[in-house]
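Chemist: please find the sequence and the predicted model below.
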Amino acid sequence: MLIYLCLLLVPLFVTGEANVVQRIVNGKLAKNRQFPYVVHIKAFENNDTKPCGGSIIANTWVLTAAHCTENATWVSLNYGDIWRGDKPAMKLLARDHVFPHPQYNSRNNGFNDIALIRTERVEFSVHIQSIPLPTESAHRDGHNDYMGQWATVAGWGDLHDRGNGSVRLFWASLQVVDQSECRYRYGKDMKGVLCARSDSEQSVCGGDSGGPLVHNKKKELIGVVSFGSLSGCEEGGPLGFMDVSKYVAWIRHVSGVGAKNLQ
């Protein structure tokens, strides 16, 4: 199942129902090497630990959600495994390695909920790979080029509303829907948000925040898990993802990584 981040661990994104709850519910078990671009992230703040997901976009860069790393002192990352790692493959000081979007503010509806993590260099293999970014032309004159198309989300989040996170990586298929579905449900401007849902009650949940939404045909990273409904992960409501195509210029400015540019 896709799983949302535990409600107590994440900030409010949009007033009303929306909050950051990430998991994979009613999903399928990932196979070995099926998602070599997915990273399991732990953010450490004082005595608290916040689990999240992330996507490898280059040998030294990972993309995740800004709320995942907010107020973190350290972040640890595990690469290339479908099991949730207890021992970090890499542990980084957040102030030197984490770059949240400069306009992100959890107290201001959580817009621009996206962040980059500069990592030590990792060598690519059959288990560890980057995922291409989309082009910046995915939206023109407000038109969503992804409308009605299917994408895949993966994560180690909760498998149901009372879950505690999964030890195995799960995935699910979601369909991109009109942004109006998220606006109607959450009652706020959805600037920079990609809206997706499943008719079979598949969803992300606690612990899936920051994880990837990858276009099934183009094999591009089109979304970053951001928020879902306070009513619960099993409800099957529309989900909010940061629209990566809206942030390609910022990603390139900070990291030097651009669309189809896998450094």
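Modeler: Received, thanks.
Chemist: when you work out contacts or count neighbours from here on, use the C-alpha atoms and nothing else.
Modeler: Noted.
Chemist: element containing Val39?
Modeler: Applying DSSP states H and E as the criterion places Val39 in strand 38-45.
Chemist: show me where this protein has helices.
Modeler: 66-69, 94-97, 179-186, 248-255 (DSSP state H).
Chemist: any idea where the strands of the stretch 1-150 of the chain begin and end?
Modeler: Here the stretch 1-150 of the chain has its strands, by DSSP state E, counting those that start in this stretch, at 18-19, 28-29, 38-45, 48-58, 61-64, 74-79, 90-93, 98-100, 115-118, 139-140, 143-144, 150-155.
Chemist: ok so, going back, quick one: the strand holding Val39 to strand 150-155, angle?
Modeler: Relative orientation of strand 38-45 versus strand 150-155 (axes from the mean of the first three to the mean of the last three Cα atoms, to 10 degrees): 50 degrees.
Chemist: which other helices and strands contact strand 38-45?
Modeler: Applying 3 or more Cα pairs under 8 Å, 6 or more residues apart in numbering; DSSP states H and E, one finds that strand 38-45 makes contact with strand 48-58, strand 74-79, strand 150-155.
Chemist: just put the ones you listed in CSV and tack on distance to Ala65 and mean neighbour count.
Modeler: Formatted as CSV, the helices and strands packed on strand 38-45 follow (distance: least, Cα to Cα, whole Å; neighbours: other Cα atoms under 10 Å):
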stretch, distance to Ala65, mean neighbour count
strand 48-58, 8, 25
strand 74-79, 13, 22
strand 150-155, 13, 28
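Chemist: just to revisit the earlier point, distance between the strand holding Val39 and the chain's centre?
Modeler: How far strand 38-45 lies from its chain's middle: 12 Å, per Cα atoms, centre = their mean, to the nearest Å.
Chemist: also this one, for the comparison:
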Amino acid sequence: MRTMLRIAATATAAAAALTAATGSAHASGVNKPYIIGGTSGTSPYIVQIAGGDSSQSWGCTGEALNAQWVLTAQHCIDGVTWMSAYYGNSVTSPGTEYTADRVVASPYGDVALVHLSSGKTLSSYAPLATSYTAKSGDSGTVWGYGLLAGGARPTHLNKATVNVVGTSSDAYGGKAIHVKGVNGASNHGDSGGPLFVGGVIVGVCSTGDVADPGSDIHAGSNYANLTASRSWIRSTSGA
């Protein structure tokens, strides 16, 4: 059983109207994730995302591609009427709210872009791979603001080492990279968070192999492979 890895949350952001262009069927039965195990980390461009509709809100992870575009998972924008991004790596003190005015879904899988109404200039932005073919045995690193072991809430951005074990499919039927945790694993709230292989981002967190990974640092998850969406990302965001 696979479950999506965004997480139900009480958002601190004020609602902002969005123009949503999802182009895909609604993803039902959404559960949302955080990193189990692993270690704390810092990054200028791995951001916290809060979004929701009139009845619920949720949290995800994203990557700033430039001053106004953030990469995340498509299921994080599914049905949203408001969305905001925060650049502070502290969950308890996330910093200034940057509201979104548009979200756009990739036609190639569980990949999406969020456009911010005002830009945030950074010293560096998320490095995306040109392409990547999943190879069993490759070592990677996953990052996110998702739940800790046993469902505990995080206080900070976390990262973990994973191994690529093969190919799989993401929440929307696109090609995905199947990974297993080495010293930590993705959990609810890590949706949209990056998978780095060789120093570049090759995928974003889509689903987990089980609905509740508990405290299993070796749990498996599926990262939407960015290869098919790479040209679309470039033409949409310029990144």
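Modeler: Ah, there it is. What you see is a predicted model, and the numbers here were worked out from it, not measured in a lab.
Chemist: out of the helices of structure 1, which is closest to Val224 of structure 1?
Modeler: helix 66-69 (10.0 Å; Cα to Cα).
Chemist: matching residues in structure 2 for that closest one?
Modeler: Under TM-score structural alignment, helix 66-69 of structure 1 corresponds to residues 74-77 of structure 2.
Chemist: with structure 1 overlaid, report how far the matching stretch is off on average.
Modeler: When structure 1 is overlaid, stretch 74-77 of structure 2 sits 0.8 Å from its aligned residues on average, using mean Cα distance after the TM-score superposition for structure 1.
Chemist: returning to what we had before: can you redo the strands of the stretch 1-150 of structure 1 as CSV with distance to Val225 of structure 1?
Modeler: Below are those laid out as CSV (distance: least, Cα to Cα, whole Å):
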stretch, distance to Val225 of structure 1
strand 18-19, 11
strand 28-29, 18
strand 38-45, 12
strand 48-58, 8
strand 61-64, 8
strand 74-79, 17
strand 90-93, 22
strand 98-100, 15
strand 115-118, 12
strand 139-140, 19
strand 143-144, 18
strand 150-155, 8
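Chemist: so for Arg185 of structure 1, which of those sits nearest?
Modeler: Closest approach to Arg185 of structure 1 among the strands of the stretch 1-150 of structure 1 is made by strand 18-19 (8.3 Å; Cα to Cα).
Chemist: residue closest to the middle of structure 2?
Modeler: What sits nearest the mean C-alpha location of structure 2, by Cα atoms, centre = their mean, is Gly192, with 1.1 Å.
Chemist: roughly how far apart are that residue and Gly151 of structure 2?
Modeler: Separation of Gly192 of structure 2 from Gly151 of structure 2 (Cα to Cα, to the nearest Å) stands at 18 Å.
Chemist: could you check which residue of structure 1 pairs with Ala219 of structure 2?
Modeler: In structure 1, Ala219 of structure 2 lands on Gly237 (TM-score structural alignment).
Chemist: wait, doesn't that match sit right on Gly228?
Modeler: Yes: between Gly237 of structure 1 and Gly228 there is a contact at 7.5 Å, judged by Cα atoms under 8 Å.
Chemist: the more surrounded of these two?
Modeler: Using other Cα atoms under 10 Å as the criterion, Gly237 of structure 1 and Gly228 rank with Gly228 on top: 34 against 22.
Chemist: is it true that the more buried one touches Glu235?
Modeler: No: Gly228 of structure 1 lies out of contact with Glu235 (Cα under 8 Å); the separation is 10.0 Å.
Chemist: returning to that earlier point: closest one to Gly223 of structure 1 among the strands of the stretch 1-150 of structure 1?
Modeler: strand 150-155 (8.8 Å).
Chemist: in structure 2, what range does that closest one match?
Modeler: Going by TM-score structural alignment: strand 150-155 of structure 1 matches residues 139-144.
Chemist: list the contacts of that stretch.
Modeler: Residues from elsewhere that reach stretch 139-144 of structure 2 (Cα atoms under 8 Å, 6 or more residues apart in numbering): 34-35, 46, 61, 157-164, 185-186, 189-191, 193-198.
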